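1. next comes the sequence, and after it the predicted model I'd like to discuss.
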Amino acid sequence: MADTTETGYAKPVGVSRLAETNFELKWPQSVRQYSRMVREDAQVKSLIKGVTLPPQRTTWRIDPNGADVARVQLVAEDLRLPVLGDDGSNPVSSSGGHVSWQEHLYWALQSLTYGVMFFEKVYKIVDGRDRLWKLAPRMPDTIAKINIADDGGLESIEQNPRPGARDAKPIVIPVERLLVYVHDPVVQDWTGTSMLRPAYKHWVLKDQLMRLEAQVLERNGMGVPVYTTANPEDREELDRGQKLAAGLRAGSEAGASIPFGAKLEIAGTKGQLVSPREAIDFHNREITKAGLAHVLNLDGKGGSYALAETQLDMFIQSLQTIGEQIATVANKYLIEEMVDIAFDSTGGPYPRLVFDPIGSKKELTAESLSILTNSGVILPDKDLEEEVRRRYSLPPKRPLPNQTEDS
């Protein structure tokens, strides 16, 4: 018989050579930095929206995968998702819990920003079965410690004490009650790597350049006031002139009064003025590359359509991978557990969480609909007619005189 004892370890010991070297980006300091990047920078916000909205936009379903009907129905109800192959005639009911996969997906995708997102699984007995009642986000800024086993597996997390709590002990949540999404792990420390990590230095330099650009415009847009005194020996006049020049600002009522013989002029910049705008645009482009979102850099100034198509295809593939990673974690650590707990069983087959390929949802035009109906791909019926009337703001159908509605 083969020896199945694990002899090695995966838990980082001391300072790992693979660990983050920037103190500001080490957990938990990184949470504040990445939240600032998303909150303060439009390009970073655009990147995050670009990679999180498409997975939310696509349709998620429960694939029966050969599982018993009762198991499929339980999972669909608790996650509020339709069943694959359902024509919509059977609306999804709910066990009364507070879980919605669509809402949960939004928070799960926050792992792209912070590197990891923790959720506490809460069950409640409904009609004699343990049903998933809540998937409560445990936000990164509340996590005080992540406890890891020697084999690299997660043991528990510790949250900071509740604000105002008399008992100042941390709240320990064991791994059995956790659902964890980790993005791009490098070290087995369960903190992951933010998608914004490669964009950090570009964000810092861009911020400095934008401040510099504002100073350049303020200082050189009007020019520099220069005061020449009429009497170089009069120190008081020189001081008054310095104060006048320093306080001079452009405006509809701006003006100055100076002694006879003195001179006040606006000196413009000599030579070529260096603009930081090109450098700012460069860092903007580099920020989007952190998420393979090169398509956000297309400015309509021409270029290769083939290159743009390649960039778009690569971006969609990255989004598809993100969705598959989310689904894999949910299938393995949530849906299988939901079934085993509810039915006091172990072993499959289990229902599976699936989603439509990202980017496959297209808006159907009237011309396309006409082609599909004329070719017999789509058979027009009452529901289709009502949807077409609603979409194109047409009045509701009314029966003609001496004609019933179904005629």
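-> Sure thing, it's come through.
2. contacts and neighbour counts: CA atoms only from here.
-> Will do.
3. ok, which stretches of this protein are helices?
-> For the chain, the helices defined by DSSP state H occupy 29-40, 42-57, 69-79, 101-108, 111-114, 200-220, 235-247, 277-289, 305-330, 336-343, 366-374, 382-391.
4. list the contacts for residue 45?
-> 37, 38, 39 (CA atoms under 8 Å, 6 or more residues apart in numbering).
5. please read the previous query as pertaining to residue 16.
-> Taking CA under 8 Å, 6+ apart as the test, what residue 16 contacts is residue 187.
6. please apply the same query to residue 143.
-> So residue 143 contacts 28, 157, 158, 159, 160 (CA under 8 Å, 6+ apart).
7. try it against this one:
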Amino acid sequence: MAESNAVPVGEKGYQADVGPWGLDDELEKTPELQWPRNIEVYDAMRRQDAQVVSVLRAVTLPIRRTTWRIDPAGCKPEVAQMVAEDLGLPLLGQEAVDTRRTKGRFSWDEHLRMALLMLTFGHSFFEQVYQIDDTGRARLRKLAWRPPRTISRIEVAADGGLVAIEQDGISGKDAPRIPVDRLVAYVADREGGNWLGQSLLRPAYKFWLLKDRLLRVQAQTVDRNGMGVPIYEAAPLPDGSTMNADEAKRRQKEEIEHGLQLAKGFRSGDAAGAAIPNGAKLELAGVKGQLPDATEPIRYYDEQIARAVLAHFLNLGTETGSWALGSTFADFFTMSLQTVGKTIADTTTQHVVEDMVDLNFGPDEPAPKIVFDEIGARHPATAEAIRALLQYGAIRADDELEKHLRQTYGLPAPDPTTARETPAPAPTAEPDPQRGGAGVPDPSRHQR
């Protein structure tokens, strides 16, 4: 076969310049947002600013709240059951049944919460840890989170693949190196060999920074001008004073120094007061003219922070002035959440579920996959909806349904000793052919 027609089995180009950091340092031009300094910045943003906290919770809570399941996807029942047990998730089409204690077992809810930190920091790494059970199978014990602030080095191959990560050494021990076959890497918006990802807060950084500065100025403005600035004016020399010029200058300097201390120590309060020499003046001077209002710029910065994650509905009532566009904003936002959830599901399926199947059943065994209920697709189970479902045979009444309805509507538990028979349905009217509609009830069809 000619070389030009040869099957390409190797790579000539590259995605990442071979090195420890990937591409992030080269692309990020803001010094404080270059890794690893950006970890401290994003951590401060998510802990200090109310709007940033609201934005992150708006993104993460619906993903955490939806139901996650194991889809067998045609694999063997024992394979799907093992994966479901280890991850603590129900199988698709079945309810979760697990009476065992949760202490010391893997928690999917906790893992999902930590995995979603990739949105804050751009990445979230986990180390797989297994234990061997009595049958000789490798069972998942934990996915141990490796905090971004502890990661000191990321090895990336020329083709963009992840090789390993290293953490800072502690207590005199060597820096631990975790190879990729033991890693689970959740990375937001990865491009090429950039395994650091991009934080969801990156576009909001400048607005957060300007807002933070403006809040400090606003607080200082209120503090300085709410009461006014104390100004002390020294008393003039008494008439007929015999002091020479040097003595008068020294006396005036001493009085001004004492007056400055008095002005600096002046505070408002029930016991506040001051004593000054005869002829001296102490007054509270405010700013002449109108003080700058920082409310509008601060509101604008909050709106831009919400825009960074398509959370426009957080601005309703301020940015748009009404709730008219709420459903449109929510649709776009929900689609973005679906995308984030799919990223989590695909990564966990490839690097957790398939690894578990490989270890226990071999690389040729079909593996199940992780799926989740569509976010925002749940409908309230109203009494009218349940009645219609029962009437048309879509569902059948059973003990579990009754238990659920009693709990939902706050009804007491059933008492078999006082239970009454369900009354017969009311007689239906027989259609009257001559009138083309419903007629009168037929008494011959019902016994009195």
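-> Perfect, thanks for sending it. Remember, it's a predicted structure, so these values are computed and weren't measured experimentally.
8. can you calculate the TM-score here?
-> Here the superposed chains carry a TM-score of 0.90, computed using TM-score structural alignment, normalised by the length of structure 1; 399 aligned residues with a CA RMSD of 2.6 Å.
9. which stretch among the helices of structure 1 comes nearest residue 188 of structure 1?
-> helix 111-114 (15.7 Å; CA to CA).
10. against structure 2, where does the closest one fall?
-> Aligning helix 111-114 of structure 1 against structure 2 (TM-score structural alignment) gives residues 118-121.
11. among the contacts of residue 143 of structure 1, name the buried ones.
-> Buried members of these, counted by 16 or more other CA atoms under 10 Å: 28, 157, 158, 159.
12. where's the first one relative to residue 43 of structure 1, distance?
-> As judged by CA to CA, to the nearest Å, residue 28 of structure 1 and residue 43 of structure 1 stand 24 Å apart.
13. closest to residue 141 of structure 1 out of the helices of structure 1?
-> helix 29-40 (6.5 Å).
14. now tell me what touches that closest one from outside.
-> So helix 29-40 of structure 1 is contacted by 23, 24, 25, 44, 45, 48, 113, 114, 140, 141, 196, 203 (CA under 8 Å, 6+ apart).
15. that older thread, the match of helix 111-114 of structure 1 vs structure 1 - mean distance after superposition?
-> Following the fit onto structure 1, the mean deviation recorded for stretch 118-121 of structure 2 is 0.7 Å by mean CA distance after the TM-score superposition for structure 1.
16. from the chain's centroid, how far away is that stretch?
-> Relative to its parent chain, stretch 118-121 of structure 2 has a centroid offset of 9 Å by CA atoms, centre = their mean, to the nearest Å.
17. adding distance to residue 4 of structure 1, write the helices of structure 1 out as TSV.
-> Below are the helices of structure 1 laid out as TSV (distance: least, CA to CA, whole Å):
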stretch	distance to residue 4 of structure 1
helix 29-40	38
helix 42-57	40
helix 69-79	34
helix 101-108	34
helix 111-114	34
helix 200-220	43
helix 235-247	79
helix 277-289	43
helix 305-330	25
helix 336-343	25
helix 366-374	59
helix 382-391	60
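18. indicate which one of those is closest to residue 133 of structure 1.
-> Using CA to CA, the helices of structure 1 put helix 69-79 closest to residue 133 of structure 1, at 7.5 Å.
19. I figured residue 126 of structure 1 hits residue 95, correct?
-> Yes. Counting by CA atoms under 8 Å, residue 126 of structure 1 touches residue 95, with 7.3 Å between them.
20. neighbour count winner among those two?
-> residue 95 (18 against 14; other CA atoms under 10 Å).
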